[in-house]
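Asks: can you look at this prediction? I've put the sequence above it.
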Amino acid sequence: MSSAELSKPGRKQRVRTLWISDVHLGTRDCQAEHLATFLKRYQADKVYLVGDIIDGWRLRSGVFWPQAHTNVIRRLLTMSKRGTEVIYVTGNHDEFLRGYSSLVLGNIQLVDEAEHRTADGRRLLVIHGDQFDVITCYHRWLAFLGDSAYELTLTLNRWLNHWRRRYGYGYWSLSAYLKQRVKRAVNFISDFEQAIAHECVKRGFDGVVCGHIHHAEMCRVGEVEYLNCGDWVESCTALIEHLDGSIQLYRLAEDQTRQQAELAALA
């Protein structure tokens, strides 16, 4: 059974909030089909798009926009039409939208950052996070260079998962695996977490929901609850707030493994 078949949704689950980031629509490595399937599973009061949803950097060098990418936009518009509040927080890859911050179109808002109150009263800063990345802020040429090297890794990732699907295996991220094991990447992630946590303390937030570094995480950094959505390019992850205010980190690979185990138990 293919990974797409494993992920077919049943009845929609009611949740309070969904957070997704770093979708990078307009790139070949965007996992748009998986994301559309994920979104179909939930009836959410709010959806936060935490930056880099559309990849303006890549679209400058040529347009790549298959039907699957349109399907994600249509799914979000459908959710908005049915009452879901959609808050689009701008990121560095979609920074062309920052000139239109505070735009409101029906149930869709465009902002540079937002404040979210959980059902149990926690006050969370929702921000993409590029503002706390020294390379992105002060060495943009290096960020573009790194983006090109990163694209090569993602190309390898795409071919690996093509063959995994052919042999009946679920999604697995080579790039996320390498990121966990390269010391410089680990140090960069740690520095990023510390910087954004410091900002939360300074501004009196209980925690932060961010993206940018494509590394999904739920942890405490000092006094701050640090929540990173991850991405839909490498690891296919999201954050889900349930009706009681508890927050869950969703990982596509873990979900597929669980579904395979359930199917095997029924066989």
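Replies: All right, it came through fine.
Asks: contacts, neighbours, all on C-alpha from now
Replies: Will do.
Asks: now do the strands in the stretch 101-250 of the chain.
Replies: 103-105, 108-111, 113-117, 123-127, 207-210, 217-221, 224-228, 237-241, 247-251 (DSSP state E, counting those that start in this stretch).
Asks: next one: the shortest one to chain centre, how far?
Replies: The chain centre lies 22 Å from the centre of strand 103-105; the measure is CA atoms, centre = their mean, to the nearest Å.
Asks: how about that strand: buried residues?
Replies: Applying a neighbour-count criterion of 16 or more other CA atoms under 10 Å, one finds nothing buried in strand 103-105.
Asks: residues in contact with it: which ones?
Replies: 109-111 (CA atoms under 8 Å, 6 or more residues apart in numbering).
Asks: give me that answer again for 7 Å
Replies: Here strand 103-105 makes contact (CA atoms under 7 Å, 6 or more residues apart in numbering) with 109-110.
Asks: with the third one instead?
Replies: The list of residues contacting strand 113-117 from outside it, by CA under 7 Å, 6+ apart, reads 89, 123-127.
Asks: quick one: buried residues of it?
Replies: 113-114, 116.
Asks: hold the first one in mind and look at this next one:
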Amino acid sequence: MSLHYRSVWISDTHLGTKGCKAEQLRDFLDHVDCDTLYLVGDIIDLWKFRNGFYWPTLHSDIVQRIFNKAEQGTRVLYIPGNHDEPFRKHAGMYFNGIDIRLNAVHETRDGRRFLVLHGDEFDSMVCHNKSLAYIGGEAYEILLVINRWYNHIRSLLGYKHWSLSAFLKNKVKNIARFMDNYQHVLGLEAQKRQVDGVICGHIHHADITQMEFGKTYCNCGDWVESCTALVEDDDGRLALIRWREEGQALLDRKKAPAPAYARAA
């Protein structure tokens, strides 16, 4: 039993880290087919290799599934991010059927054009102070560890998953302001490129929203917390899927309507 979409975008899987929700990601890849698959950066976390090599068999299974999709006819585009930045030097090359790009322009079935990129190039902290960005990444890893233990206790008590970092992103004023500014800058880039919107990752906050200039902002989220993907159906509608919460329900229906919580674009 599988779901089919015209296009799928996933980002920030952070393979090579203990925070990667590899089981959920493998389940997603096993049950979702598409004509075009975009890997929107930070797929493999090369930063973490500085502190030692971590690569379980499950992570190899995920890479192999992506290769299999390419071999079976899925168009796969890989747009590296800041955590897998060394792969950017291979932009323009094909590897095992995967097209490596710095960015891409995707045209939906209904004729809209979206700039697809990871998004770190518009995060001034990453662009101008990489050591500070690395420290921020380490702090995020600590939050994930705390959150894993907290949610383990919640699950024992019968409660659902709760995200500490998502809570902080929504409640801490400076973080919320950063995300607003991030969207604003991407809206300016969409206006400059004369496209209808932007599809990105990087900030680990899945969202579909309307920006200024009539542009649409789409962030496909991550696979260390939210387990989200952006999808395009056969009519060109865009929606977010939260696989951990909605995957089984979508499979039970054997089709993929836009989830009630998603803001279709």
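Replies: Here it is on my side, so go on. All figures in this text were calculated on a predicted structure; none of them were measured in a lab.
Asks: ok so, going back, winner for burial among the strands of the stretch 101-250 of structure 1?
Replies: Of all the strands of the stretch 101-250 of structure 1, strand 207-210 carries the top mean neighbour count, a mean of 27, counting by mean count of other CA atoms under 10 Å.
Asks: that one vs structure 2 - mean distance after superposition?
Replies: With mean CA distance after the TM-score superposition for structure 1, strand 207-210 of structure 1 departs from structure 2 by a mean of 0.5 Å once superposed.
Asks: which bit of structure 2 covers that strand?
Replies: Taking TM-score structural alignment as the measure, structure 2 aligns residues 197-200 with strand 207-210 of structure 1.
Asks: quick one: distance of stretch 241-255 of structure 2 to the chain centre.
Replies: Using CA atoms, centre = their mean, the offset of stretch 241-255 of structure 2 from its chain centre is 18 Å.
Asks: show me what counts as buried in that stretch.
Replies: 241-244, 247, 250.
Asks: same question, stretch 180-193 of structure 1
Replies: 189, 192-193.
Asks: residue range for that stretch in structure 2?
Replies: With TM-score structural alignment as the criterion, stretch 180-193 of structure 1 aligns to 170-183.
Asks: ok, residues contacting the matching stretch?
Replies: Contacts for stretch 170-183 of structure 2 (CA under 7 Å, 6+ apart): 123, 169, 217.
Asks: helices or strands up against the helix or strand harbouring residue 250 of structure 2?
Replies: Here residue 250 of structure 2 sits within helix 243-253, counting by DSSP states H and E. Applying 3 or more CA pairs under 7 Å, 6 or more residues apart in numbering; DSSP states H and E, one finds that helix 243-253 of structure 2 contacts no other helix or strand.
Asks: picking that back up, next, format the contacts of strand 113-117 of structure 1 as JSON lines and append distance to residue 66 of structure 1.
Replies: Output for those, formatted as JSON lines (distance: CA to CA, whole Å):
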{"residue": "89", "distance to residue 66 of structure 1": "24"}
{"residue": "123", "distance to residue 66 of structure 1": "38"}
{"residue": "124", "distance to residue 66 of structure 1": "35"}
{"residue": "125", "distance to residue 66 of structure 1": "33"}
{"residue": "126", "distance to residue 66 of structure 1": "29"}
{"residue": "127", "distance to residue 66 of structure 1": "28"}
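Asks: next, give me the two most distant ones among the residues you listed.
Replies: 89 and 123 (16.8 Å; CA to CA).
Asks: the strands of the stretch 101-250 of structure 1: which one's closest to residue 12 of structure 1?
Replies: strand 237-241 (13.7 Å).
Asks: what angle do the closest one and strand 224-228 make?
Replies: 130 degrees (axes from the mean of the first three to the mean of the last three CA atoms, to 10 degrees).
Asks: where in structure 2 does strand 237-241 of structure 1 fall?
Replies: Counting by TM-score structural alignment, strand 237-241 of structure 1 sits on residues 228-232 of structure 2.
Asks: not counting that stretch itself, show me its contacts.
Replies: Contacts for stretch 228-232 of structure 2 (CA under 7 Å, 6+ apart): 5-10, 206, 220-222, 238-243.
Asks: 8 Å - rerun?
Replies: 5-11, 108, 206, 218-222, 238-243.
Asks: cool, stretch 145-163 of structure 1 as well?
Replies: Contacts for stretch 145-163 of structure 1 (CA under 8 Å, 6+ apart): 29, 171-175, 234.
Asks: in structure 2, what stretch matches it?
Replies: Using TM-score structural alignment, stretch 145-163 of structure 1 pairs with 135-153 in structure 2.
Asks: just to revisit the earlier point, now neighbour count and distance to residue 73 of structure 1 too, for the contacts of stretch 145-163 of structure 1, in TSV please.
Replies: Shown next, in TSV, are the contacts of stretch 145-163 of structure 1 (neighbours: other CA atoms under 10 Å; distance: CA to CA, whole Å):
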residue	neighbour count	distance to residue 73 of structure 1
29	17	17
171	25	23
172	19	25
173	19	24
174	17	27
175	21	26
234	25	20
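Asks: for those, give me CSV that also has distance to residue 104 of structure 1.
Replies: Listed next are the contacts of stretch 145-163 of structure 1 as CSV, based on distance: CA to CA, whole Å:
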residue, distance to residue 104 of structure 1
29, 30
171, 36
172, 37
173, 36
174, 38
175, 36
234, 31
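Asks: residue 52 of structure 1 corresponds to which position in structure 2?
Replies: In structure 2, residue 52 of structure 1 lands on residue 42 (TM-score structural alignment).
Asks: where in structure 2 does stretch 110-129 of structure 1 fall?
Replies: Stretch 110-129 of structure 1 covers residues 100-119 of structure 2 once aligned (TM-score structural alignment).
Asks: start and end of the matching stretch, how far apart?
Replies: For stretch 100-119 of structure 2, the first-to-last residue distance is 16 Å (CA to CA, to the nearest Å).
Asks: so how far is it from its chain's centroid?
Replies: 14 Å.
Asks: check stretch 49-58 of structure 2 too.
Replies: On the basis of CA atoms, centre = their mean, stretch 49-58 of structure 2 is displaced by 20 Å from the centre of the chain it belongs to.
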